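J.: pasting the sequence and the predicted coordinates here, then a few questions.
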Amino acid sequence: MSTFPCLDFDLKTPACVEWRLDDVTQYLVDPDPQRGRLMLESRFSHEASSASFQLHCPIRVKGIESQSHIIGLIHTHSITLFSYDENPEVPDIVRKKLNCRAVRLHFDLRQPLDLIVSTAATEPVQPRKRLSGQVFDSLRSLAKATALDVYISAREVSQAKLSAVCEAVAQNILQPLESDIPTALSSLYGGSGGKVISLSSSSHSSSAPPNDEPPSYAELGPPPPPDLKASSQPKSQPLLSVGPITEGSDKKRRRLDDSSTSPGIDNYHDVWATLSDMRKEMHRLANRVEQLERENKELKEELDDLRASCEKATDAIDADGAALLEVHEDLNELRVHVDFLSHGGLDSDAEEHIVETVKNSVLTHILERGYNTKITIEKS
């Protein structure tokens, strides 16, 4: 089996997906929460000419309190064509999301991709928020497509590596990276495991006809304003009238309005989560303000010390300047005196000193001689 060294790379990058279903172009761009990013994760191994392609879509599902994601698994053995375009015509919705020069990866598939969710999600898998419901609609549609385009940043992968993938698919030698599906599923979601789901089959009642699917979350629209007259109706009667509907549709609508999927409860949890985040943020900001005040106080003390040191240094400089001025004056006087002496001059102080010295010397000499003479006579 031939191998392709260029296949020895891994890739995980933000992506946008485009496909056509029922002659309508559809996109998966914004997950839930919207600050998250839809990611394309591709892993390759040139030793076995194997690869794995996965789309990770952040979403909120019931049964999982924290943020989770649904994996769109593209089966490697089902890829009949892989191509790329380095200078595609990028749709505006994709350009705004990626905000960079994009390359388009095209997949033709024998079978649609599989959707995988964490085993912690409750059955049937349902969204926790309305925005998640809209993402569910997009994933439900994507799970029926056999051709799709994935837009990624052109900086993330080279032309040589993309060409190697194209050649491997064309030669029909690209194998799944994980051949043991149960083992691969059990390793997902941090080891908690994943399960394959079918959003289309889990979204309609068992008594409804096979092709009778409920309206999408986007088609439901916002709930109508409360009716004061409806509050006087018995509790057994529904508060929302949707006109003549079939028995199967009635069951589906009641499941959407069930207490387990009540938007009021979801909104309550969202508001509570938002308040909790705000409280944490306020606590963090309060700690930060306290820290800044403490640092400001320390800086003020340090500034006062520096100001005192500068004042002492200024006083010392002034004292040194006065002393230097006195030394300069003494040097000028000494320079005049030396110049006078160098020309044979003798000032009054020097003359007086010399006369005094000579006089003392003469007197001392006379006295010493006289004393010695007296001593000599007495001895005779």
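T.: Structure's in. What do you need? Numbering: from 1, shown residues only.
J.: all contacts plus neighbour counts: C-alpha atoms, from now on.
T.: Noted.
J.: beyond the lengthiest helix in the chain, next helix or strand please.
T.: Longest helix in the chain, counting residues (DSSP state H): helix 263-342. The helix or strand immediately downstream of helix 263-342 is helix 348-379, counting by DSSP states H and E.
J.: buried residues in that next one?
T.: Along helix 348-379, no position meets the burial threshold by neighbour count (16 or more other CA atoms under 10 Å).
J.: which residues in the stretch 1-150 of the chain form helices?
T.: 92-98, 130-142 (DSSP state H, counting those that start in this stretch).
J.: what residues does the first one touch?
T.: Spelled out, it's helix 92-98. If you take CA atoms under 8 Å, 6 or more residues apart in numbering as the criterion, helix 92-98 is touched by 14-16, 29, 151-153.
J.: what about versus this one:
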Amino acid sequence: MVIASSPPSSDDDARRAPAPIHGRGAASHLAGRFARQQACAEDDGWGSAHAAQADAPALRTEVRVERARRVISRNQSPDIGLRQSVNPYRGCEHGCAYCFARPSHAYLDLSPGLDFETRLFAKTNTAEVLRTELARPGYVPAPIALGINTDGWQPIERRYGISRACLEVLREARHPVSIVSKGSALRRDLDLLAALAREGLVHVYISVTTLDNRLSARLEPRAAAPQARLRLIAALREVGVPVGVLVAPVIPALTDADLERILIAAREAGAQAAGYVLLRLPHELKALWRQWLQAHYPERAERVMHLLQQMHGGRDYDARFGHRQRGSGPLADLLAQRFGKTCARLGYSVLPPLRTDLFVPPRPPSPQGTLF
């Protein structure tokens, strides 16, 4: 075992390329960007490093309960249509290899790799604090994105039900909400979503990355399968919920060929609107993504990164507003044209605007309940 004085570089991490772990998107405990030291296994020539990894116990999901002081976050990003968001969970058990939120775990002194998908945090008082914040004098209603950083309907939602509790508060206050998810747990909340939809208070976008089940299982090991997400779109439309499809992320030379097929399948399932996002690789995600490519598709790794760099001005990632989600250059322009033409041919439109005029401030929590 070697202790490094600083985290290794992205190139070092990519060359190390640990073996995939069944049911997990990341394959290593890559150190966060604030870490000063990192422990890493080095092969002594006798295969000891690989043997140690093979003999390691299976990773289990650990959930730590948090008590939030504030839950409504606000942003000024021109790339995000909504200015308010609520995130009931930190980390995400879906384990998507490409998740742009992975680097946020570094702020907790945890790995954006395996820790992000196995060491989770549940803010169990989110609905209670949300009620308090909505009830404050002077609060001006604006649509809230629920679970925008990490999926509010990831597998642990079935146990904790925090996102559902938030929907109940928003329904009571007649407050608009927007959701992006790939979690099948969303089906349990069709009743609340239908009630919100009847008053023009909800939008739902279902994220679909690929229609290839085998590729999806490697990219998004604990998320709903592609066909299950299409059935979820159909179920949402059946109860009257405005629903769109988000083709995200689009990965050149890996998932980009599925763009038109996803749009067709989602439209047939009932999707009314569509969007797409190019693969984003902020901070530690660059190294994690290279590891994933080397572990699963080593023969395509160089081509995927070369094409992605062409769309990000020669870099792995261009973080500038207006560029980070769509890219730039001829390949990015071609992708935008393919998306636009397909949407026009299939008759995609936009979801109706969310209403804010129905808002009724909820009663703040009281130990006396509703007696007074």
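T.: On my side now, so go ahead. For clarity, every value in this text was computed on a predicted model and none was experimentally measured.
J.: work out the TM-score between the chains.
T.: TM-score for the superposed chains, counting by TM-score structural alignment, normalised by the length of the second structure: 0.21, backed by 136 aligned residues with a CA RMSD of 6.9 Å.
J.: rewinding a little: now render the helices of the stretch 1-150 of the first structure as CSV, adding distance to residue 114 of the first structure and mean neighbour count.
T.: Listed next are these as CSV, based on distance: least, CA to CA, whole Å; neighbours: other CA atoms under 10 Å:
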stretch, distance to residue 114 of the first structure, mean neighbour count
helix 92-98, 23, 14
helix 130-142, 10, 21
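J.: tell me the buried residues in the top helix by length along the second structure?
T.: The residue-count maximum for a helix in the second structure (DSSP H) belongs to helix 330-346. In terms of neighbour count (16+ other CA under 10 Å), helix 330-346 of the second structure has its buried residues at 332, 335-336, 339, 342-343.
J.: most neighbours, which of the contacts of helix 92-98 of the first structure?
T.: In terms of neighbours by other CA atoms under 10 Å, those top out with residue 151 at 26 neighbours.
J.: isn't that residue up against residue 17?
T.: Yes. Counting by CA atoms under 8 Å, residue 151 of the first structure touches residue 17, with 6.3 Å between them.
J.: for the helix or strand hosting residue 39 of the second structure, which helices and strands make contact with it?
T.: Element membership of residue 39 of the second structure [criterion: DSSP H and E] is strand 38-40. Counting contacts by 3 or more CA pairs under 8 Å, 6 or more residues apart in numbering; DSSP states H and E, strand 38-40 of the second structure packs against strand 2-4.
J.: what packs against the strand it packs on?
T.: Under the contact definition 3+ CA pairs under 8 Å, 6+ apart, strand 2-4 of the second structure sits against strand 38-40.
J.: residues contacting the longest helix of the second structure, please?
T.: Residues external to helix 330-346 of the second structure that are found in contact with it (CA under 8 Å, 6+ apart): 259-260, 263-264, 267, 274, 310-311, 326.
J.: quick revisit: next, the buried residues of the strand holding residue 39 of the second structure.
T.: With burial defined by 16+ other CA under 10 Å, the residues of strand 38-40 of the second structure counted as buried are 38, 40.
J.: biggest strand in the first structure by residues?
T.: strand 10-21 (DSSP state E).
J.: quick one: that one to helix 130-142, angle?
T.: 80 degrees (axes from the mean of the first three to the mean of the last three CA atoms, to 10 degrees).
J.: would you mark the buried spots in strand 10-21 of the first structure?
T.: Judged by neighbour count using 16+ other CA under 10 Å, the buried positions of strand 10-21 of the first structure are 12-20.
J.: check stretch 157-175 of the second structure too.
T.: 157, 161-175.
J.: for residue 269 of the second structure, what are its contacts?
T.: 230-231, 233-234.
J.: kindly recompute the last result at 6 Å.
T.: Contact analysis of residue 269 of the second structure by CA atoms under 6 Å, 6 or more residues apart in numbering lists residue 234.
J.: equivalent analysis for the one 5 residues further on, please.
T.: Contacts of residue 274 of the second structure were listed using CA under 6 Å, 6+ apart, and they are 244-246.
J.: now render those as CSV, adding secondary structure.
T.: Below are the contacts of residue 274 of the second structure laid out as CSV (DSSP: H, G, I helix; E, B strand; the rest coil):
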residue, secondary structure
244, strand
245, strand
246, strand
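J.: same list, these, but as TSV with distance to residue 72 of the second structure please.
T.: Converted to TSV, the contacts of residue 274 of the second structure look like this (distance: CA to CA, whole Å):
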residue	distance to residue 72 of the second structure
244	24
245	25
246	24
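J.: in PyMOL, select just the buried ones from these.
T.: To isolate the buried subset of these in PyMOL, counting by 16+ other CA under 10 Å, use the following:
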select buried, resi 244+245+246
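J.: right, I'll call it a day here.
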